[in-house]
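1. Just to be clear, the model below is a prediction. Sequence and coordinates:
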Amino acid sequence: MSEEVFERHRPHLRAVAYRMLGSLTEADDAVQETWLRYQRTDTSDVENLGAWLTTVAGRVCLNLLRSRTTRGEVPLDDSEPEVRLPDPIVSPLSGPDPEQEALLADSVGLAMQVVLDTLSPAERLAFVLHDLFAVPFDDIAPLVERSPAATRQLASRGRRRVQDAAPTPDADLAGQRAAVDAFYAAARDGDFDALVTVLDPEVVLRADGGAHPTRPTVLLRGARTVAGQATLARRLAQHVRPALVNGTAGAVAVIGGRVFAVMAFTVVDRRITTIDIFNDPDRLGGIDAGAFAI
């Protein structure tokens, strides 16, 4: 019976863990650890089991984030040339499946996940649990060993970072798609001026090739710089198929029956402000290329 009860909460807990960690594998590990702690604990006196499980998952994720820092893994910083993007959630244009929908609840796209990686573990926990999952500061405070007032300040700092670095994308998915389609049409034609037009002047392009030397990690800034890079990728543009990436307009490149790359876009005021490219084969192998058949 306890397993059935826990399974009802699993999708929510996985969504919490994904926001906290940016890794689908680590999110699953965190949910499994939450299950083990649930098994070992007498929860008969717990009035709100969902809230209790959420705070347990938050504590597990906080420990994982702190262990990253201990191992020398630093948050992504705009001044740091090394780029490690969060795992994307990729779905066909027909929409995400039920499991993906649970992960994407209240999501504003991949750009937020990227910015969350710049927060300290305590800031990330306070912001994610309170702002995204409505956990009271009184419940978060013991996790970060701060007072509720200090925890509120942590969340406020995290909120400012997110608002400054990850502006809310256009809500109109069709408008997003029009901007992305215009980008690829210009890339296929090698039309530099058209590319600059569809890009925000301060656009940022990040490419995460993992540890593979043939798929370099790249960080570029500015419309003209990004446009120049895009015109060099004309051949890749021929293999692009439309997709949803973290619920917003994106694309996948399918070559030889396999997903070669995933591209996520943030579109604000009909211009592309960020382009995040995943071309790490170690993290693309689980994506079904057949779901994106033309």
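-> Cool, got the structure.
2. rest of the way, CA atoms for contacts and neighbours
-> Will do.
3. Identify each buried residue in the helix or strand containing L220, please.
-> Assigned by DSSP states H and E, L220 belongs to strand 218-221. Buried residues in strand 218-221, counted by 16 or more other CA atoms under 10 Å: L219, L220.
4. could you say what helices and strands it packs with?
-> strand 199-208 (3 or more CA pairs under 8 Å, 6 or more residues apart in numbering; DSSP states H and E).
5. So for the strand it packs on, what gets flagged as buried?
-> Neighbour counts over strand 199-208 (16+ other CA under 10 Å) mark L199, D200, P201, V203, V204, L205, R206, A207, D208 as buried.
6. Include distance to Q176 when you put these into CSV, please.
-> Formatted as CSV, the buried residues of strand 199-208 follow (distance: CA to CA, whole Å):
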residue, distance to Q176
L199, 12
D200, 13
P201, 17
V203, 15
V204, 17
L205, 17
R206, 19
A207, 20
D208, 23
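7. L24 contacts A15, correct?
-> No: the pair formed by L24 and A15 falls short of the contact definition of CA atoms under 8 Å, at 9.4 Å.
8. ok, the two, which is more surrounded?
-> More neighbours surround A15 than the other of L24 and A15, with 26 against 19 (other CA atoms under 10 Å).
9. Now the element after the helix or strand hosting that one, going C-ward?
-> Element membership of A15, judged by DSSP H and E, is helix 2-21. Using DSSP H and E, the helix or strand that follows helix 2-21 towards the C-terminus is helix 24-40.
10. and here's the other structure:
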Amino acid sequence: MPMGGQRKLQPQLQGQKEGMGSESSAILAQCLRPGVRKPINVEHRRCEHRRQERHKGVPRSFRQAMHGPNAGTNRNRWGKHMLMMGKKFYVYVDGESHYIRNEGKAKKLDGFTTLGKVQRVGNSQGQDVKVRDDCHFFWDSEYLNNLHPDRKVYFTAFTGNDNVLHDAHVYLRSLHFEPYIIKEDKGLRDRRRSKANDAGVIEKPKGADIALAVRMIEDAVLDNYQIVGLFTSDADYLPVIKAVRRMGKYVVVYGFKENLGNPELEYVPDEFVDLGSYWKRTCYKIIA
């Protein structure tokens, strides 16, 4: 079309521009740049614009930034970047799944052992790995090294008296976790552990999964975070992940790729970080 035809086309699009929001106006302005022979697909531009806004301030690859060759440098950069961009980062931990999966890796590393005997290679005892068996707590500071989430919530279960339960709450809080601990009967817990050991079936304490799901969605609706890290290998959380992503949140799942119940857990979130790689790289050793 000659340039004269282009000039005739512009007033028509200019009329569409009136009454539109700043987002649509910006997109149409791009479509009307000189030299364009035909209108660009405005809807495509609008979707692309929204996608860019959603991921504004988020690294191209969270996995590469957090766990790549320059992980230490990138973690520092990413942590500062989130603060500069005003992005709130929340972390939720499915404690039962996370603990039992790590326990399984420890058994493969050194037979039947407890996670309390695990420490990072090259570090003094207890410096980086924190373990508390009675409430199924396992945490490696390397997971989020140099990152400072606005909130971390650990969902798990406990069997014991109220005084020890209080101590468990205080312990998790001392490590900057918001504790969500369900008290359950010892017989129920023993049966769950037996199933996990004999059949490899991870059965959760009643109420733990739904509590995590409700909290994660509630915080998303209230716009309490823009980026969320979910520590789980349980595919039952897929509907929650999809719902949160539809709200425009950036979701990173930390789980174990080996024996993953549903492969969708690898690609439905924006990123999937394989925690099994920590054990493959022999980052841990068993102490006497």
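-> Cool, the structure landed. None of the values given here were measured: they were computed from a predicted structure.
11. care to give me the TM-score?
-> Once superposed, the chains reach a TM-score of 0.20 (TM-score structural alignment, normalised by the length of the second structure), with 96 aligned residues with a CA RMSD of 6.5 Å.
12. quick one on the thing from earlier: list the contacts of the helix or strand following the strand holding L220 of the first structure.
-> Per DSSP H and E, the first helix or strand lying C-terminal to strand 218-221 of the first structure is helix 223-231. Helix 223-231 of the first structure has contacts (CA atoms under 8 Å, 6 or more residues apart in numbering) with 187-188, 190-192, 195-196, 199-205, 220.
13. hmm, which two among those residues are most spread apart?
-> Farthest-apart pair in these is R188 and E202; separation 22.4 Å (CA to CA).
14. what's the span of stretch 253-261 of the first structure from first residue to last?
-> The first and last residues of stretch 253-261 of the first structure sit 5 Å apart, counting by CA to CA, to the nearest Å.
15. actually stretch 193-210 of the second structure, sorry about that
-> Its first and final residues considered, stretch 193-210 of the second structure spans 20 Å by CA to CA.
16. any idea of the angle whatever helix or strand A186 of the first structure lives in forms with helix 223-231?
-> Assigned by DSSP H and E, A186 of the first structure belongs to helix 173-189. With axes from the mean of the first three to the mean of the last three CA atoms, to 10 degrees applied, the angle from helix 173-189 of the first structure to helix 223-231 works out at 70 degrees.
17. In helix 173-189 of the first structure, which residues are buried?
-> By 16+ other CA under 10 Å, the buried positions in helix 173-189 of the first structure come out as 175-177, 179-188.
18. which residues are contacting it?
-> 170, 192, 194-195, 198, 230-231, 233-235, 237-238, 248-250, 265-267, 270-272.
19. Give me the subset of those that lies in strands.
-> Within the contacts of helix 173-189 of the first structure, residues falling in strands by DSSP state E are T248, A249, G250, F265, T266, V267, R271, I272.
20. Would you reformat the residues you listed as JSON lines and include distance to Q32 of the first structure and neighbour count?
-> Listed next are those as JSON lines, based on distance: CA to CA, whole Å; neighbours: other CA atoms under 10 Å:
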{"residue": "T248", "distance to Q32 of the first structure": "29", "neighbour count": "27"}
{"residue": "A249", "distance to Q32 of the first structure": "31", "neighbour count": "26"}
{"residue": "G250", "distance to Q32 of the first structure": "31", "neighbour count": "28"}
{"residue": "F265", "distance to Q32 of the first structure": "32", "neighbour count": "28"}
{"residue": "T266", "distance to Q32 of the first structure": "32", "neighbour count": "28"}
{"residue": "V267", "distance to Q32 of the first structure": "36", "neighbour count": "29"}
{"residue": "R271", "distance to Q32 of the first structure": "41", "neighbour count": "24"}
{"residue": "I272", "distance to Q32 of the first structure": "38", "neighbour count": "27"}
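21. In TSV: those, plus distance to M20 of the first structure.
-> Output for those, formatted as TSV (distance: CA to CA, whole Å):
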residue	distance to M20 of the first structure
T248	20
A249	23
G250	23
F265	21
T266	20
V267	24
R271	28
I272	26
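22. of those, closest to R152 of the first structure?
-> Using CA to CA, those come closest to R152 of the first structure at T266, 28.4 Å.
23. Between which two of the buried residues of strand 199-208 of the first structure is the distance greatest?
-> Spatially, the most separated pair among those is P201 and D208, at 22.1 Å (CA to CA).
24. Correct me if wrong, but L13 of the second structure is in a helix.
-> Yes: assessed with DSSP: H, G, I helix; E, B strand; the rest coil, L13 of the second structure lies in a helix.
25. gap between it and E43 of the second structure?
-> 14 Å.
26. neighbour-wise, which of those two wins?
-> Counted by other CA under 10 Å, L13 of the second structure and E43 do not tie: L13 has more neighbours, with 15 against 11.
27. tell me the contacts of that one?
-> Going by CA under 8 Å, 6+ apart, the list of residues near L13 of the second structure reads L28.
28. for the stretch 101-250 of the second structure, what spans make up the helices?
-> Using DSSP state H, counting those that start in this stretch, the helices of the stretch 101-250 of the second structure run over 162-174, 186-198, 208-221, 238-246.
29. got the buried residues for the last one?
-> This points to helix 238-246 of the second structure. So helix 238-246 of the second structure, judged by 16+ other CA under 10 Å, has buried residues V240, I241, V244, R245.
30. Any idea how many residues pack against D198 of the second structure?
-> Other residues close to D198 of the second structure by other CA under 10 Å number 8.
31. swap that for R157 of the first structure, sorry
-> Counted with other CA under 10 Å, R157 of the first structure comes out at 17.
32. How about T25 of the first structure?
-> 12.
33. now the one 10 residues further on
-> For W35 of the first structure, the neighbour count with other CA under 10 Å is 20.
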